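In: 3D model of this:
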Amino acid sequence: MSVLFGSIMLYSVANFLTGYVTSVDQYALARFIAGIGLAGELGAGITLVSELLPKNKRGVGTSLVAGIGLFGAVFAYFTYKFTNDWRLCYKIGGVLGVGLLLLRISVAESGMYQEVKDLNVKRGNLLMFFNNGTRFRKYIMAVLIGLPTWYVIGILVNLSNRFATELYGANNVDSGRAVMFAYVGIAVGDILIGFVSQYFQSRKKALYLFYALTIISGILFFSAFNSNDGRMYAICAALGFSTGFWAIFVTMGAEQFGTNLRATAATTIPNIVRGGLFLMNLLFKDLFQDSWGWPLLRSGVTTGIIVMAITLIAAFFTQETYGKELNYVEK
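Out: Prediction:
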């Protein structure tokens, strides 16, 4: 709970202060602080929900947490369109964060974690992921299964206007609007995948289904079917939906480890995946386009093939965690 409290506090204060910045440096500092706050909030929340709910309801609970939270990006788009004042948008975000903070104070601490606090075991030691071969392998696999999310958002959707130019010429695609459609899809997918996981009684089968949808949506993105702005937005929404496995991916990361490392895994794994966008961009732009002189479409397709291949291999070697008992510690 202390991680959640601190994360939301940092994010709320930084958001509110961003509405009053007077220089680029101040803006960068405020966004940096907000990023630190946001980085810990989702993982800690997923961990808390996982430990509080019965094991046969964990997937649905964590999906609702992540899916509803992702609708925030959609509301942010419409808030800006309605106010047309970016400073006011940040102030609104800060006030909403304070409201969330007040709600989180009433949430009970996990009983599992309370028990671990009374034991003589190391808690939150990041080095424990690297000093044991089995734990290290599980940790790396948990990171790699989430890569397609940021390939889709960070490359395909973010550069949708440029891809549209290459695919069908003159266009009026707004990347911000494309991101909004993608996040609608992600939020819906994140909520639905929890129920899909419950139906299959398997985290991995649900992931494989959404990976297949990601591949199909990616093929449509680069095909002749993507021939106008309306279809581009629709495909961005489909790509978002198909990569709406963020909740299950983070939940699987939490379920892989004992109570003394669970929150550390759930907070670091998604942030390493976010950082993976930097490496994907190095591959996509710096190597394929700048060094090798490949065109945009070829670079995008090749990067996607590499990312999906790595992810599918990692998913195959990832442990199934549906219904796993979480009341244990790592030694």
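
In: When you work out contacts or count neighbours from here on, use the C-alpha atoms and nothing else.
Out: Fine.

In: what about residue 288, is that helix, strand or coil?
Out: Following DSSP: H, G, I helix; E, B strand; the rest coil, the label given to residue 288 is helix.

In: Now do the contacts for it.
Out: Listed by Cα atoms under 8 Å, 6 or more residues apart in numbering, the contact partners of residue 288 are 294, 299.

In: let's go with 10 Å and repeat that
Out: By Cα atoms under 10 Å, 6 or more residues apart in numbering, residue 288 lies in contact with 281-282, 294-296, 298-300, 302-303.

In: Look up how far residue 70 lies from the closest residue to residue 323 other than its chain neighbours.
Out: Closest residue to residue 323 apart from its sequence neighbours, by Cα to Cα, 6 or more residues apart in numbering: residue 55 at 5.1 Å. Separation of residue 55 from residue 70 (Cα to Cα, to the nearest Å): 24 Å.

In: Also residue 261?
Out: Distance, residue 261 to residue 70, using Cα to Cα: 25 Å.

In: and residue 55 and residue 70? which has more neighbours close in?
Out: residue 70 (21 against 15; other Cα atoms under 10 Å).

In: which residue sits closest to the more buried one, ignoring its sequence neighbours?
Out: residue 187 (5.3 Å).

In: What of residue 141?
Out: Among residues not flanking residue 141 along the chain, residue 314 sits closest, at 5.1 Å (Cα to Cα, 6+ apart).

In: and that neighbour, what does it touch?
Out: 137-138, 140-146, 308.

In: buried subset of these?
Out: Among the contacts of residue 314, those classed as buried by 16 or more other Cα atoms under 10 Å are 138, 140-146, 308.

In: returning to what we had before: is it possible to get JSON lines of the contacts of residue 314 that adds secondary structure and distance to residue 161?
Out: JSON lines is the format used below for the contacts of residue 314 (DSSP: H, G, I helix; E, B strand; the rest coil; distance: Cα to Cα, whole Å):
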{"residue": "137", "secondary structure": "helix", "distance to residue 161": "38"}
{"residue": "138", "secondary structure": "helix", "distance to residue 161": "38"}
{"residue": "140", "secondary structure": "helix", "distance to residue 161": "33"}
{"residue": "141", "secondary structure": "helix", "distance to residue 161": "33"}
{"residue": "142", "secondary structure": "helix", "distance to residue 161": "32"}
{"residue": "143", "secondary structure": "helix", "distance to residue 161": "29"}
{"residue": "144", "secondary structure": "helix", "distance to residue 161": "28"}
{"residue": "145", "secondary structure": "coil", "distance to residue 161": "27"}
{"residue": "146", "secondary structure": "coil", "distance to residue 161": "25"}
{"residue": "308", "secondary structure": "helix", "distance to residue 161": "23"}
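
In: Just the closest of those residues to residue 122, please.
Out: residue 138 (18.9 Å; Cα to Cα).

In: Give me the buried subset of the contacts of residue 288.
Out: Of the contacts of residue 288, these count as buried by 16+ other Cα under 10 Å: 281, 296, 299-300, 303.

In: quick one more, to check against the first:
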Amino acid sequence: ATGLGGVLFGVIADAIGRKRGLMLDIALYSVATGLTALSRNLWEVALFRFIAGLGIGGEWGLGMAILNEVWPPETRGSMVGLTQAGWPIGMAIASADAALVMSRFGWRAGFAVAILPIVLLVVVRGKMPESRLWLEYKRAKESGELPPELSEKAGWLTLRQLFHRDLIGRTLKGLALASLGMFAFYTLWSWAPAYLETVKGMSMVRSATFVGASWLIGWFGHVLFGVIADRIGRRPTFTIYAAMFAASVLGLTAAGPGLTGFVALAANTFACGFFSVYGALFGELFPTRVRATGASLCYNGARGVSFAAPVVLGYVAGVAGFNAGLLVAVVAVLLAAALIWTVPETKGVRLEAIG
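Out: This is a model prediction of the structure:
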């Protein structure tokens, strides 16, 4: 659902505007999540979770399109990194919701709380301006002022434009880059608690403590990625973080259940800051006419691919052991580090309304 929602809302935002698209997106996932609390059976739970997934998938691409178009290019990576750092914070809030609300008042109350983001609609509607770049492109399109090479494409669905010869290379490389990064992440983290308990011999409480505490370190990794990327570029920063990710996975396989294990895990969450590259890079790779769709397709399409990661790890672990299975994550992230050098460096790129 998140993959489908990402593409759907990307197309919507490129068609009717970033602001209206984001308002529709927030309303959809907030209401659907709230309605989950009123579900009468598992079928209704599944339906409302699917609908919420559509909205959740759409928010990332819309948010990154807006951010890229309004923020100065000199510090765009830093702002994307700070925004992406909301991910570990969100994980902490969700854990708190489960521990404090669901444990006391039941699962329905936990889902009911999740309707609160709809308050953001008031802020978005009243305070957030529409993207100037999108408005300029819309005006040029409606007045027939687009260059001849773009006027025909302007009538195409944005998804079709992404696979035209001028953009298909960037689309496929962006999708592959995000897929490899997410595949590496989910290979490790979908099995992390089980790995710590079965291979490292940790108790459930100790495992949960290690994971929760390590993600506090992850916040700094996301923020610093953007700062560094604005200084030395998207590609070298991603390569450094990918190398840290690979080294931390190898370190985790060799570490014990004590301090060394926590250090390896914390180093990995810091290295997961490489996710901060996607928001800036994808926004800078695609022109305004397809920016929301392009960013959403690459990021959320990769989510669909990454669903195979736990299955692959489970198979390899069953054949050769857990540690061997984790090497899949190492291979995936190093392939991503090599692939990013085939993508243009976009540090400091000034975005134009028409291009």
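
In: TM-score for this pair?
Out: The TM-score (TM-score structural alignment, normalised by the length of structure 1) is 0.87; 321 aligned residues with a Cα RMSD of 2.4 Å.

In: separation between the equivalent of the residue nearest to residue 323 of structure 1 over in structure 2 and residue 223 of structure 2?
Out: Under the alignment (TM-score structural alignment), residue 55 of structure 1 maps onto residue 73 of structure 2. Distance of residue 73 of structure 2 to residue 223 of structure 2, computed by Cα to Cα: 16 Å.

In: Strands of the stretch 1-150 of structure 1, start to end?
Out: Counting by DSSP state E, counting those that start in this stretch, the stretch 1-150 of structure 1 forms no strands at all.

In: Grab the nearest non-local neighbour of the counterpart of residue 62 of structure 2 in structure 1.
Out: Per TM-score structural alignment, the equivalent position to residue 62 of structure 2 in structure 1 is residue 44. Distances taken as Cα to Cα, 6+ apart put residue 263 closest to residue 44 of structure 1, at 5.6 Å, once the chain neighbours are dropped.

In: Thought residue 254 was touching the one you found, still the case?
Out: Yes. In terms of Cα atoms under 10 Å, residue 263 of structure 1 counts as a neighbour of residue 254; the distance is 6.8 Å.

In: Helices along the stretch 201-331 of structure 1, start to end?
Out: Using DSSP state H, counting those that start in this stretch, the helices of the stretch 201-331 of structure 1 run over 203-222, 229-242, 246-255, 259-281, 296-316.

In: and whichever residue in structure 2 pairs up with residue 119 of structure 1, how many neighbours?
Out: In structure 2, residue 119 of structure 1 lines up with residue 140, judged by TM-score structural alignment. By other Cα under 10 Å, 16 other residues sit near residue 140 of structure 2.

In: ok, now the one 10 residues further on?
Out: Other residues within reach of residue 150 of structure 2, judged by other Cα under 10 Å, total 14.

In: how much space between it and residue 66 of structure 2?
Out: 22 Å.

In: One more: residue 137 of structure 2?
Out: Residue 137 of structure 2 is 14 Å from residue 66 of structure 2, where distance means Cα to Cα.

In: what residues are up against the residue nearest to residue 323 of structure 1?
Out: Per Cα under 10 Å, 6+ apart, neighbours of residue 55 of structure 1: 321-326.

In: what do you get for residue 273 of structure 2?
Out: Counting by Cα under 10 Å, 6+ apart, residue 273 of structure 2 has contacts 81, 84-85, 217-226, 238, 241-242, 245.

In: got the residue ranges for the helices in the stretch 1-150 of structure 2?
Out: Here the stretch 1-150 of structure 2 has its helices, by DSSP H, counting those that start in this stretch, at 2-16, 18-36, 42-70, 76-84, 86-96, 103-105, 107-113, 120-127, 132-142, 148-151.

In: Figure out which of the ones you listed is closest to residue 254 of structure 2.
Out: Closest among those, using Cα to Cα: helix 86-96, at 25.7 Å.

In: Residues contacting the closest one, please?
Out: Contacts of helix 86-96 of structure 2 (Cα under 10 Å, 6+ apart): 97-103, 110, 114, 212-213, 215-220, 222-223, 269, 275.

In: higher neighbour count, residue 263 and residue 254 of structure 1?
Out: Between residue 263 of structure 1 and residue 254, residue 254 has the larger neighbour count (other Cα under 10 Å), namely 30 against 25.

In: Residue 220 of structure 1 versus that one, what's the distance?
Out: The value you get for residue 254 of structure 1 to residue 220 of structure 1, if Cα to Cα is used, is 33 Å.

In: What of residue 228 of structure 1?
Out: From residue 228 of structure 1 to residue 220 of structure 1 the distance is 12 Å (Cα to Cα).

In: cool, and residue 75 of structure 1?
Out: Distance from residue 75 of structure 1 to residue 220 of structure 1, by Cα to Cα: 27 Å.

In: In terms of neighbours, single out the busier of those two.
Out: Taking other Cα under 10 Å, residue 75 of structure 1 and residue 220 do not tie; residue 220 has more neighbours (18 against 13).

In: counterpart of the more buried one in structure 2?
Out: Using TM-score structural alignment, the equivalent of residue 220 of structure 1 in structure 2 is residue 251.

In: Next, count neighbours for the nearest residue to that match once chain neighbours are set aside.
Out: Nearest non-adjacent residue to residue 251 of structure 2, counting by Cα to Cα, 6+ apart: residue 264, 5.7 Å away. Residue 264 of structure 2 has 23 neighbours, counted by other Cα under 10 Å.

In: could you list every residue that touches residue 264 of structure 2?
Out: Listed by Cα under 10 Å, 6+ apart, the contact partners of residue 264 of structure 2 are 214, 245, 247-256, 270.

In: who wins for neighbours among those?
Out: For these, the largest number of neighbours (other Cα under 10 Å) sits with residue 245, at 28 neighbours.

In: So residue 131 of structure 2 sits against residue 70, correct?
Out: Yes. If you go by Cα under 10 Å, residue 131 of structure 2 and residue 70 touch, sitting 6.6 Å apart.

In: Looking at those two, which one has more neighbours?
Out: Using other Cα under 10 Å, the more surrounded residue of residue 131 of structure 2 and residue 70 is residue 131, with 19 against 15.

In: counterpart of the more buried one in structure 1?
Out: Going residue by residue (TM-score structural alignment), residue 131 of structure 2 aligns to residue 110.

In: Next one: residue 63 of structure 1 relative to residue 180 of structure 1, how far apart?
Out: Using Cα to Cα, residue 63 of structure 1 is found at 19 Å from residue 180 of structure 1.

In: Counting neighbours, go ahead and name the busier of these two.
Out: residue 63 (30 against 25).

In: hang on, that one packs against residue 193?
Out: Yes. Counting by Cα under 10 Å, residue 193 is a contact partner of residue 63 of structure 1 at 7.0 Å.

In: what is in contact with these two at once?
Out: Taking Cα under 10 Å, 6+ apart as the criterion, residue 63 of structure 1 and residue 193 both touch 244-248.
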